[in-house]
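Enquirer: give me the fold of what follows.
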Amino acid sequence: MWMRLCLILVMLNGFFFWNMPDTWAEDKLPSESTKEQEWLQLALQAQKQIAQPKSLVEAKSTVTKLAMSFSQTNFQEKKYSLGVISVLSNTILEMDEQLNQALIDPEGLAERARKLVYSFDVLVHKNQPLWRNAEPELQRYVSGIKQSNQEQRQEDLQEAVRQFQKSFDLVRPAILISKSPAILQKVDSMLAFLSKNKNFSENETIIQLLEQLIPKIFHGSDQDVMKLLKPTVQMPMPMVIIWLLSTILIVLSYFLWKKYEGTKAGTT
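Expert: Okay, the predicted model is just below:
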């Protein structure tokens, strides 16, 4: 609980930079910053430790050190946007929560560690970030989506989209840090369309666009990506409404759960 409170304070510390862009400029975030190097080394250390079941206690300690270092940072000097601070805080919290599960899920823990490393690595290695290693995996899932759609197997298509979303979630923080948040919104809209739409011919256009989009996200500029997305087929209005309502419900449910958890903790 104390770790969550510390990271919430970190987010409040970044509140004054709400109007700053979600991507950081090269002159504002030096690639060889000592603090960022420290965070990355701790994330890599935790990833290495969880590979050994007997080192989980050490991994918890390492993640705690990372949270402490992050929470004690003067973000007024770093000039991060609130979005960047939030996404980094969340990756630490997710890792901590995964380590504190009653029954450890090795696969889930490895994914959270990978996500943590990607998120902090992009702060240090702007030009050659580790998150680019996820590109072949995402391309394979796109191929699965394409095949399921061609064979008109709706259930398999939905499962392929779900697998893509799960893999894409690992690089989501890194994309938000290094690129425009609008890119994530576009990808989410495309995936929402594919998971609900039953018109396979309409899906083909979105899938082809997704195939072209993945390399652009990993290796192109924001302008390259947005230029490619301009001709995107618009989702039918009912689908847009359903997607928006679902997003709102998820957000509200999350905050209600957080409020309940805080109330429960206060009474114990």
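Enquirer: hey, let's count contacts and neighbours off CA atoms from now on
Expert: Noted.
Enquirer: could you measure residue 40 against residue 124, distance?
Expert: 8 Å (CA to CA, to the nearest Å).
Enquirer: show me the contacts for residue 242.
Expert: By CA atoms under 8 Å, 6 or more residues apart in numbering, residue 242 lies in contact with nothing.
Enquirer: ok, now how distant is residue 256 from residue 249?
Expert: 10 Å.
Enquirer: got a list of contacts for stretch 223-237?
Expert: 183, 186, 193, 205-206, 209, 213, 216-217.
Enquirer: what's the answer for stretch 140-157, then?
Expert: By CA under 8 Å, 6+ apart, stretch 140-157 touches 160-161, 163-164, 194-195, 198, 200, 203-204, 207, 210-211.
Enquirer: and the helices in the stretch 1-150 of the chain, which stretches?
Expert: Shown for the stretch 1-150 of the chain, the helices assigned by DSSP state H, counting those that start in this stretch span residues 2-13, 34-50, 56-71, 75-78, 82-99, 106-124, 135-150.
Enquirer: coming back round to it: from the contacts of stretch 140-157, which is closest to residue 88?
Expert: residue 164 (22.0 Å; CA to CA).
Enquirer: number of nearby residues for residue 36?
Expert: 21 (other CA atoms under 10 Å).
Enquirer: show me the contacts for it.
Expert: So residue 36 contacts 120, 123-124 (CA under 8 Å, 6+ apart).
Enquirer: which parts of stretch 236-250 are buried?
Expert: 239, 243 (16 or more other CA atoms under 10 Å).
Enquirer: next one: it to chain centre, how far?
Expert: 21 Å (CA atoms, centre = their mean, to the nearest Å).
Enquirer: one more: stretch 149-164?
Expert: 22 Å.
Enquirer: buried residues in that stretch?
Expert: Of the residues in stretch 149-164, 149, 154, 156-158, 160-164 count as buried by neighbour count, 16+ other CA under 10 Å.
Enquirer: likewise stretch 179-196?
Expert: In stretch 179-196, counting by 16+ other CA under 10 Å, buried: 179-181, 183-184, 187, 189-195.
Enquirer: one more to line up against the first:
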Amino acid sequence: MMAILLGTQLLIGCSQRESSSSKSNETLPSPEQVQRVELLNQTADDMYNKVMQGDITGGRMVLQQLGDQVTQIQYYGIASVEGMNALAETVTQAKRAFNAAKYSPDEGQVYVAKIRLATDALTHTNQPMWLQYYKLLIEDVNGIERSAVDKQKQGLTQFINQLAQHYAVIHPSLLISRNPGDVEQADSLMVFLSNQLRSDQDPYSPVTSVITPLRQIIDKLFLKKDAAAYLPIVDQQNPIYWTLVLGSFILAALAFAGWRLSRKDNGLVPVRKKDEA
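Expert: From the prediction side, this is the model:
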């Protein structure tokens, strides 16, 4: 079984906030908003470093500060409603993990990494750190394709789970940085793949059929090239049921992936700015 290329450290570089290209229908953030978001990013960096160094008490205290800061920021012109909600929900989940009767260091590290990447996405709109997950996601997709072609169920399960785990780490950042509709398309494909593992029918043909749109939507999210038109994947046997459960299943799948991720090497990949590569 191929090992997941993960690490326990994000290498956070100090860089100036990059100016985002303004859109005609968007309100530009005020200087006060920008200052508050930059402070939020610094707080997330401090929290991340404390937790990774084993200072759980200090990390918990900074997490509380970060939670207070999140509620004091007006996000118009900075993030969509979906992005704002994704950040707030991730912070809430992190608080639950850190205040649990039995704290899990691995789970805590995963949550602070998700928050760190999300706040970086708010302050570095052109080159956020989560972009460096592209290679990892594509390697997962290549593994899925090989396993489906060779009809290897064990490999298929492994690579689909790995893809879900890696995708879960950057999901809040995606909702901050990208069009929510594009993220929903990626979500639906992730759900479709996970659903095939639970199906009693042959999963190989359905999985193979979505490899191309999966690569296309990943390329679109990572701005690698112009992606072809996306065609939604629908369960032909139960289309109405699929529509009804899709939203809740996406949340459940991402939550499960986050839990699985916390059990395997913390689910983190070293992230470096281009000038550190």
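Enquirer: send over the TM-score of the superposed chains.
Expert: The TM-score (TM-score structural alignment, normalised by the length of structure 1) is 0.71; 224 aligned residues with a CA RMSD of 3.1 Å.
Enquirer: include distance to residue 95 of structure 1 when you put the contacts of stretch 223-237 of structure 1 into a markdown table, please.
Expert: Converted to a markdown table, the contacts of stretch 223-237 of structure 1 look like this (distance: CA to CA, whole Å):
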| residue | distance to residue 95 of structure 1 |
| --- | --- |
| 183 | 25 |
| 186 | 27 |
| 193 | 30 |
| 205 | 37 |
| 206 | 33 |
| 209 | 33 |
| 213 | 29 |
| 216 | 29 |
| 217 | 25 |
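Enquirer: picking that back up, quick one: which of the contacts of residue 36 of structure 1 is most hemmed in?
Expert: residue 120 leads the contacts of residue 36 of structure 1 on contacts (other CA under 10 Å) with 26 neighbours.
Enquirer: isn't it right up against residue 39?
Expert: Yes - using CA atoms under 8 Å, residue 120 of structure 1 makes contact with residue 39 at a distance of 6.6 Å.
Enquirer: residue 111 of structure 1: which of the contacts of residue 36 of structure 1 is nearest?
Expert: residue 120 (14.5 Å).
Enquirer: what does residue 201 of structure 1 correspond to in structure 2?
Expert: Aligned counterpart of residue 201 of structure 1 in structure 2: residue 205 (TM-score structural alignment).
Enquirer: what count of nearby residues applies to that match?
Expert: 13.
Enquirer: distance of residue 192 of structure 1 relative to residue 75 of structure 1?
Expert: For residue 192 of structure 1 relative to residue 75 of structure 1 (CA to CA), the value is 35 Å.
Enquirer: so for structure 1, the centremost residue is which one?
Expert: Ranked by distance to the mean C-alpha position of structure 1 (CA atoms, centre = their mean), the top residue is residue 172 at 2.8 Å.
Enquirer: secondary structure element for the closest residue to that one other than its chain neighbours?
Expert: Leaving aside its chain neighbours, residue 172 of structure 1 sits nearest to residue 184 (7.5 Å; criterion: CA to CA, 6 or more residues apart in numbering). Element membership of residue 184 of structure 1, judged by DSSP states H and E, is helix 181-196.
Enquirer: against structure 2, what's the mean shift for that helix, could you check?
Expert: Superposed on structure 2, helix 181-196 of structure 1 shows a mean distance to its aligned partners of 2.1 Å (mean CA distance after the TM-score superposition for structure 1).
Enquirer: equivalent analysis for stretch 37-44 of structure 1, please.
Expert: Mean for stretch 37-44 of structure 1 is 0.7 Å (mean CA distance after the TM-score superposition for structure 1).
Enquirer: then stretch 160-173 of structure 1?
Expert: Relative to structure 2, stretch 160-173 of structure 1 is 1.4 Å off (mean CA distance after the TM-score superposition for structure 1).
Enquirer: against residue 197 of structure 2, how distant is the match of residue 201 of structure 1?
Expert: Taking CA to CA, one finds residue 205 of structure 2 at 12 Å from residue 197 of structure 2.
Enquirer: related to what we said a few turns ago, the residue nearest to the centre of structure 1 pairs with which position in structure 2?
Expert: In structure 2, residue 172 of structure 1 lands on residue 171 (TM-score structural alignment).
Enquirer: next one: residue 37 of structure 2 from residue 44 of structure 2, what distance?
Expert: 11 Å.
Enquirer: buried ones in stretch 64-82 of structure 1, by neighbour count?
Expert: 64, 66-67, 70-71, 75, 79-82.
Enquirer: can you put these in CSV and add distance to residue 108 of structure 1?
Expert: As requested, the buried residues of stretch 64-82 of structure 1 are exported to CSV (distance: CA to CA, whole Å):
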residue, distance to residue 108 of structure 1
64, 19
66, 20
67, 20
70, 23
71, 25
75, 30
79, 32
80, 29
81, 28
82, 27
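Enquirer: closest to residue 98 of structure 1 out of those?
Expert: Once CA to CA is applied, the member of the buried residues of stretch 64-82 of structure 1 that ends up nearest residue 98 of structure 1 is residue 64, at 12.9 Å.
Enquirer: which residues does the closest one contact?
Expert: Going by CA under 8 Å, 6+ apart, residue 64 of structure 1 touches 3, 96.
Enquirer: please redo it, this time with the cut-off set to 6 Å
Expert: With contact set as CA atoms under 6 Å, 6 or more residues apart in numbering, residue 64 of structure 1 has no partners.
Enquirer: would you reformat the helices of the stretch 1-150 of structure 1 as a markdown table and include distance to residue 168 of structure 1?
Expert: Shown next, in a markdown table, are the helices of the stretch 1-150 of structure 1 (distance: least, CA to CA, whole Å):
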| stretch | distance to residue 168 of structure 1 |
| --- | --- |
| helix 2-13 | 24 |
| helix 34-50 | 19 |
| helix 56-71 | 23 |
| helix 75-78 | 27 |
| helix 82-99 | 14 |
| helix 106-124 | 10 |
| helix 135-150 | 7 |
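Enquirer: which of the ones you listed sits closest to residue 26 of structure 1?
Expert: Here helix 106-124 is closest among the helices of the stretch 1-150 of structure 1 (CA to CA), at 10.3 Å.
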